[in-house]
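Asker: Okay, predicted coordinates and the sequence, questions at the end:
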Amino acid sequence: MLNHGGKLRAASVRYQIPLSDWVDLSTGVNPHCYPIPEIPLVSWNRLPEDDDGLIEAATVYYGCNSILPVAGSQAAIQSLPVIRRRLFPDSNTVAIPAIGYREHFHAWSQQGYEILTYEDEPTEAQLHQADVVVIINPNNPTGHLIDPEKLLMWHNQLSKRQAWLVIDEAFMDCSPEHSLTDKVPCSGLILLRSIGKFFGLAGIRLGFVLAEKSVLTCLQEHLGPWTINGPSRFIAQQSLKDEIWQQQNMTRLKTSGNRLLKLLQEHFSKVYGTPMFATVFTDRACVLHELLCKQGIFTRLLDDESGIRFGLPRNTDDWHRLASGLQRTC
């Protein structure tokens, strides 16, 4: 099992600081989640049904009618290597970002694929060699964003030899103009979207796969029935329909993201940000992470210990504590 942000209880025990006294910046999840409406009793009492309106709501939100709900994009990340091998038995090579959400690397390597790593973007040689190219757009944790025209050019190149372009758009909601959702269905193009990040609903474990029907059918058969529970389906449906909240949330996240970026730039030279998180690259990452933890400020130390990712503070007190903590630490 890989390590991820969000393990606040373990940090509380280690540093002997009560849970209520922490500023938790360890995830990129929106700290102001969608307000949960009253959940109908039927959502608890009946088995989930595919025709409950969730897919229709997602179709409107993403502008795509070839879509499958899954138990978080993590479920798709773990399953796609199996599906690829089933559909294309000779597949062997996958290009994946060297710095990025590590579950992609883990899932493909677990299925025996040869992994080619790249920095911000795959090389021409890798685009010619790989059977699957995985893009995280924008990248988590670097924030690197790839232009859609370039992605479409890569897809056209890959599709000619039945190679896949898999794009993880978990943090794309604040930059819809960079999304390729309106290009699906298209042969060999697979997009992953998440309800957890933008809507702040990580706990309901729901995401979507956008792809051609043959891929979705194979994926659905692999995952089996009732992968999303009834209450989660209801909550997600309401959030996807609430355009007023979405616009207000977009404005709030962009304002907070810019504020976080400026705050970190006062102390660090290498800072990369998105509306939902910012990452600092420094050779003092381990030391800084430890010092902040001792002040009850929980950040995400990158897997290779080259930097620290900061999520958004929840309220005024959290912003003040982060500013003061950075002042003392840096």
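Answerer: All right, it came through fine. Residues are numbered from 1 along each chain as shown.

Asker: okay, CA-based contacts and neighbour counts for the rest of this
Answerer: Fine.

Asker: Isn't residue 15 up against residue 291?
Answerer: No: look at residue 15 against residue 291 with Cα atoms under 8 Å: they stay out of range, at 10.8 Å.

Asker: So for those two, which residue has more residues nearby?
Answerer: Higher neighbour count among residue 15 and residue 291: residue 291, with 18 against 13, using other Cα atoms under 10 Å.

Asker: so the more buried one makes contact with residue 329?
Answerer: Yes: using Cα under 8 Å, residue 291 makes contact with residue 329 at a distance of 6.6 Å.

Asker: Tell me how many other residues crowd residue 181.
Answerer: By other Cα under 10 Å, 25 other residues sit near residue 181.

Asker: what's around residue 210, how many residues?
Answerer: Residues near residue 210, counting by other Cα under 10 Å, number 29.

Asker: Grab the nearest non-local neighbour of it.
Answerer: Of all residues not flanking residue 210 in the chain, residue 67 sits nearest, at 4.6 Å (Cα to Cα, 6 or more residues apart in numbering).

Asker: same check, this time on residue 232
Answerer: Nearest residue to residue 232, sequence neighbours excluded (Cα to Cα, 6+ apart): residue 204, at 5.3 Å.

Asker: okay, pairing it with this:
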Amino acid sequence: MTPRGRIGVVAPSYAEYVRCWEKAGHDVIQMAFDQLEDSLQGLDGLILANPNNPDGRWIETQALNDLAETLARQKAWLLVDEAFVDSRPRYSLLNDALPANVMVLRSVGKFFGLAGVRLGFVFADAAVRSLLARRMGPWAVSGVARWAGKQALNDSRWQQQTRRKLPRQIDRLTALLQQAGLTVTGGTDLFVYCQTPEAAIIHEILAQRGILVCRFEQPAALRFGLPPESGWKKLQEAMNKIPAGITLR
């Protein structure tokens, strides 16, 4: 959709950003958030998530607007993935008019728990939306997905109740993991992020017991989502199976 160019991706990040943009022929540069301001020169576009996946870092709206302004001066764009923002909507760029060089992605797959319907949204300048519509065609979203998404987005009462409930659940998950010896180094209201040199071993132990968590290699880390109510005991028992001799921190 865009000419091949130099694309920055804030790291660590969702691995598909790098894979997909490299597959499309772009030169992708991964950069640390703390060095972002010094790394924008020469970019044609910048991709980041707010909050970031996997470490849960939040970026204030003013900081994002400052990035967009800097990029606009060099005719570059900013793509912000807000897949996890629904638990704290005050952080969303959609609360105000978007600058012309900013695109925002949203999804019902995280906060709403509807990943299986494969429904997402893009907010952008009219020219960008028109180009996407031509590329994707008229049948990009199924009728079932449209129905499910409408029900979820219209249920404001459930959304408010869930926003109040999630912090308590995250506190419970954090305590469980800390009691097992893990150090929690990040997260959001929907997941907990733990850096540990034994990420691969723990991932395998949990997988053998039917518990799937996301594993990251650089740096070695695990991302734990919230279990269903019936899954807390299972997670606790699985964490107790981690050998005492391995170094978790």
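Answerer: Received the coordinates, thanks. Keep in mind the model is a prediction, meaning the values are calculated, not measured.

Asker: tally of neighbours for residue 177 of the first structure?
Answerer: If you count neighbours by other Cα under 10 Å, residue 177 of the first structure ends up with 11.

Asker: so what corresponds to it in the second structure?
Answerer: Counting by TM-score structural alignment, residue 177 of the first structure lines up with residue 90 in the second structure.

Asker: now residue 233 of the first structure
Answerer: Using TM-score structural alignment, residue 233 of the first structure pairs with residue 146 in the second structure.

Asker: what helix or strand does its match sit in?
Answerer: If you go by DSSP states H and E, residue 146 of the second structure is part of helix 143-154.

Asker: Run through who's touching that helix.
Answerer: Outside helix 143-154 of the second structure, the residues that touch it by Cα atoms under 8 Å, 6 or more residues apart in numbering are 108, 112, 117, 118, 119.

Asker: which secondary structure elements does the lengthiest helix in the first structure contact?
Answerer: Taking DSSP state H as the criterion, the first structure has its longest helix at helix 243-265. Packing partners of helix 243-265 of the first structure (3 or more Cα pairs under 8 Å, 6 or more residues apart in numbering; DSSP states H and E): strand 271-273, strand 277-281.

Asker: most neighbours per residue, which of those?
Answerer: strand 277-281 (a mean of 24; mean count of other Cα atoms under 10 Å).

Asker: And the strands in the second structure?
Answerer: Along the second structure, counting by DSSP state E, strands occupy 6-11, 27-32, 45-49, 77-81, 102-107, 120-123, 184-187, 191-195, 214-216, 221-225.

Asker: Let me know how buried the counterpart of residue 290 of the first structure in the second structure is, in neighbour terms.
Answerer: Counting by TM-score structural alignment, residue 290 of the first structure corresponds to residue 204 in the second structure. Here the number of neighbours of residue 204 of the second structure (other Cα under 10 Å) works out to 15.

Asker: again with the one 5 residues further on
Answerer: When neighbours are counted by other Cα under 10 Å, residue 209 of the second structure registers 13.

Asker: repeat for the one 3 residues further on
Answerer: With neighbours defined by other Cα under 10 Å, the count for residue 212 of the second structure comes to 15.

Asker: Grab the nearest non-local neighbour of it.
Answerer: residue 206 (6.6 Å).

Asker: burial of the one you found, as a residue count?
Answerer: So residue 206 of the second structure, with other Cα under 10 Å, has 19 neighbours.

Asker: And the aligned partner of residue 13 of the second structure in the first structure, how far from residue 137 of the first structure?
Answerer: Aligned by TM-score structural alignment, residue 13 of the second structure pairs with residue 100 of the first structure. Per Cα to Cα, to the nearest Å, residue 100 of the first structure is found 10 Å from residue 137 of the first structure.

Asker: Contact partners for the closest residue to residue 85 of the first structure other than its chain neighbours?
Answerer: Take residue 85 of the first structure and drop its neighbours on the chain: the residue closest to it by Cα to Cα, 6+ apart is residue 91, 6.2 Å away. Contacts for residue 91 of the first structure (Cα under 8 Å, 6+ apart) come out as 84, 85, 113, 131.

Asker: Verify the stated contact: the last one with residue 159.
Answerer: No: under the criterion of Cα under 8 Å, residue 131 of the first structure lies out of contact with residue 159, with a separation of 9.8 Å.

Asker: which ones among the contacts of residue 91 of the first structure are found in helices?
Answerer: 84, 85.

Asker: Can you flag the buried ones in the contacts of residue 91 of the first structure?
Answerer: When neighbours are counted using 16 or more other Cα atoms under 10 Å, the contacts of residue 91 of the first structure contain these buried positions: 84, 113, 131.

Asker: mind listing what the first one touches?
Answerer: Contacts were defined as Cα under 8 Å, 6+ apart; by that measure residue 84 of the first structure touches residue 91.

Asker: Let me know the distance separating the counterpart of it in the second structure from residue 132 of the second structure.
Answerer: Matched across to the second structure, residue 84 of the first structure falls on residue 2, judged by TM-score structural alignment. To residue 132 of the second structure, residue 2 of the second structure is 11 Å away according to Cα to Cα.

Asker: The first structure: helices as residue ranges?
Answerer: 8-15, 41-45, 54-62, 73-87, 102-110, 124-129, 148-159, 213-223, 230-241, 243-265, 285-293, 316-329.

Asker: which one in the second structure is aligned with residue 199 of the first structure?
Answerer: In the second structure, the residue matched to residue 199 of the first structure (TM-score structural alignment) is residue 112.

Asker: Ok, residue 208 of the first structure next?
Answerer: Under the alignment (TM-score structural alignment), residue 208 of the first structure pairs with residue 121 in the second structure.

Asker: Excluding covalently adjacent residues, which one is nearest to that match?
Answerer: residue 106 (5.1 Å).

Asker: what residues are up against that neighbour?
Answerer: Residue 106 of the second structure sits next to 81, 82, 83, 120, 121, 122 when contact means Cα under 8 Å, 6+ apart.

Asker: Could you count how many residues lie near residue 141 of the second structure?
Answerer: Residue 141 of the second structure, neighbours per other Cα under 10 Å, totals 14.

Asker: residues touching it, list them.
Answerer: 118, 119.

Asker: repeat that with 10 Å
Answerer: 117, 118, 119, 120 (Cα atoms under 10 Å, 6 or more residues apart in numbering).

Asker: quick one on the thing from earlier: surely the residue nearest to residue 232 of the first structure is in contact with residue 73?
Answerer: No: taking contacts as Cα atoms under 10 Å, residue 204 of the first structure lies outside contact range of residue 73: 11.8 Å.
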